[in-house]
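Visitor: Attaching a predicted model along with its sequence, questions to come.
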Amino acid sequence: MSSTVYKVFFFGPQGSGKGTQAELLAKRLNVPAFGMGQLCREAIASQSEMGKEIDAVVKRGELVSDHIAAELFRQRLQRPDTAHGYIMDGYPRNASQAQAFTFDTPTHVVVIEIPEEESVRRLSVRLTCDRCSKVYAMKEGFQVGNACECEGKLFQRSDDTPAAIEKRLEIYEHDTKPIIDRYAKAGIVYRIDGVGTVKTIERRIAKAIGLRSKK
């Protein structure tokens, strides 16, 4: 087994499939994968002081502060399962989050790129679990109200409309692209064509970051 430590950050516009690919790569490397949403939910469930603070913020319909987001990430990296690497999905999202993230450095930054029309098409037919946030596709036979493997229920997000999707894509272009450009200057960005099957994109990512093809 390779002794290389993989600290892989995934970025991509809404609907790019980065969450799916992050999980697949994590399984292949035998390292944990997580995103800020998951870390917030875990903190809330723990009923810690920070978790209670996050719960109050979420119930007010607000976003957690950059300081809290960074602290959640820092605490997660203290767990022993990250000793040989980890996969981070979608963080930092903007300049202020990047400024607060000072305690580690990614080894690879994977950017999954898809055309805007592909993003709109995918998001308009996706369902999300109300418990674990796993994403499902209607075209695969899933319907609103179906049960997720975690026993949560599938629903269609109210902001998965063409107008709302376009707004989120604009935010990605304005806020997140500059973060990616900063990592690109360090020579650690790997841009992946995100159009194709899940398996095809998985192979593209593995090849880009130097993993051997599966037999």
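Guide: Perfect, I can see it now. A quick note: this is a predicted structure, and the numbers were derived from the prediction, not measured.
Visitor: drop to CA atoms for contacts and neighbour counts, all remaining ones
Guide: OK.
Visitor: residue boundaries of the helices in the chain?
Guide: Taking DSSP state H to define them, one finds helices in the chain at 18-29, 36-46, 49-59, 66-77, 95-100, 116-123, 162-171, 177-185, 198-208.
Visitor: got a list of contacts for the fourth one?
Guide: Outside helix 66-77, the residues that touch it by C-alpha atoms under 8 Å, 6 or more residues apart in numbering are 36, 39-40, 96-97, 100-101, 103.
Visitor: do that again at 7 Å, thanks
Guide: By C-alpha atoms under 7 Å, 6 or more residues apart in numbering, the residues outside helix 66-77 that reach it are 39, 96-97, 100-101.
Visitor: looking at the helices of the chain, which is buried most?
Guide: helix 18-29 (a mean of 18; mean count of other C-alpha atoms under 10 Å).
Visitor: Show me what that one packs onto, helices and strands only.
Guide: Here helix 18-29 touches strand 6-11, strand 33-35, strand 85-89, going by 3 or more C-alpha pairs under 7 Å, 6 or more residues apart in numbering; DSSP states H and E.
Visitor: In addition, the following structure is provided for comparison:
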Amino acid sequence: MRLILLGPPGAGKGTQSARLKQKYNIPQLSTGDMLRAAVAAQTPVGLQAKAVMDSGGLVSDDIVIGIVADRIEEPDAKNGFILDGFPRTVAQAEALQKMLGSKNMNLDAVIELKVDEQALLDRIKTRVDETLKAGGTVRADDNPDAFKTRLEAYKVQTAPVSHYYAGKGALKSVDGMAPIESVTQAIDHILEH
């Protein structure tokens, strides 16, 4: 099962990825985690990434695709994987498609969690209020203003990826505002058909 989960911050991708990971016994792949692991393992692509990061630059799409290509060859990914937070741009989506094709692999599904932005903002406010009432600490980026910034970045950079996959007939949408269990059932329905 090879999947991409798309959706803005707070849509529930992490929650659903954890459930899919358990159900299908496949890893959830985060490009940040993969990048750090490749650097730590000193793989050829990891050494390239380290050189770029050490100079203060952003890691190129080619390097990220190389890291994904290496990662999906590992034993725990032989039954598939979940890409969460990648691809972030249409160029990355195109490069991913080309790389998977070179390995005779296809994606089984690209699922977008559709959400209402105002409801997401309300959700963040509620989470902050509940955390504070319980005496907890709120993360610096877990406030409505920071969330709006992240949401805008998503709309500009990543939302076009949905259109890319829709144009290929590969995008399936799920109501991310539904209760967690209903979202899980909707995703299961897509994957079973």
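Guide: Ah, there it is. If you're wondering where the values come from, they're calculated on a predicted model, not measured in any experiment.
Visitor: still on that earlier bit, can the helices of structure 1 go into JSON lines with extra columns for distance to Cys129 of structure 1?
Guide: Shown next, in JSON lines, are the helices of structure 1 (distance: least, C-alpha to C-alpha, whole Å):
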{"stretch": "helix 18-29", "distance to Cys129 of structure 1": "13"}
{"stretch": "helix 36-46", "distance to Cys129 of structure 1": "12"}
{"stretch": "helix 49-59", "distance to Cys129 of structure 1": "18"}
{"stretch": "helix 66-77", "distance to Cys129 of structure 1": "22"}
{"stretch": "helix 95-100", "distance to Cys129 of structure 1": "26"}
{"stretch": "helix 116-123", "distance to Cys129 of structure 1": "14"}
{"stretch": "helix 162-171", "distance to Cys129 of structure 1": "19"}
{"stretch": "helix 177-185", "distance to Cys129 of structure 1": "28"}
{"stretch": "helix 198-208", "distance to Cys129 of structure 1": "20"}
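Visitor: Gln156 of structure 1: which of these is closest?
Guide: Smallest distance to Gln156 of structure 1 across those (C-alpha to C-alpha): 9.3 Å, for helix 116-123.
Visitor: mean shift of that closest one relative to structure 2?
Guide: After superposition onto structure 2, helix 116-123 of structure 1 lies on average 2.7 Å away from the residues it aligns with, using mean C-alpha distance after the TM-score superposition for structure 1.
Visitor: Next, the angle from that helix to helix 162-171.
Guide: Between the direction of helix 116-123 of structure 1 and that of helix 162-171, the angle (axes from the mean of the first three to the mean of the last three C-alpha atoms, to 10 degrees) works out to 120 degrees.
Visitor: Could you list the residues in contact with helix 116-123 of structure 1?
Guide: So helix 116-123 of structure 1 is contacted by 14-16, 160, 162, 165 (C-alpha under 7 Å, 6+ apart).
Visitor: Same question for stretch 177-193 of structure 2.
Guide: Applying C-alpha under 7 Å, 6+ apart, the contact partners of stretch 177-193 of structure 2 are 16, 115, 174-176.
Visitor: And for the counterpart of Glu73 of structure 2 in structure 1, the neighbour number?
Guide: Residue-level alignment of Glu73 of structure 2 against structure 1, with TM-score structural alignment as criterion, gives Gln78. Look at Gln78 of structure 1: counted by other C-alpha atoms under 10 Å, it has 10 neighbours.
Visitor: distance of Gln78 of structure 1 from Val64 of structure 1?
Guide: Summarising the geometry, the distance separating Gln78 of structure 1 from Val64 of structure 1, computed by C-alpha to C-alpha, to the nearest Å, is 21 Å.
Visitor: At the geometric centre of structure 1, which residue do we find?
Guide: Nearest to the mean C-alpha position of structure 1, counting by C-alpha atoms, centre = their mean, stands Asp89 at 2.6 Å.
Visitor: Now do the same contact list for the alignment partner in structure 2 of it.
Guide: With TM-score structural alignment defining the correspondence, Asp89 of structure 1 maps onto Asp84 in structure 2. Applying C-alpha under 7 Å, 6+ apart to Asp84 of structure 2 gives the contacts 4-5, 28-30.
Visitor: List the contacts of stretch 9-21 of structure 1.
Guide: Surrounding stretch 9-21 of structure 1, the residues in contact under the criterion C-alpha under 7 Å, 6+ apart are 22, 87-90, 106, 108-114, 119, 122-123, 169, 172, 194, 202.
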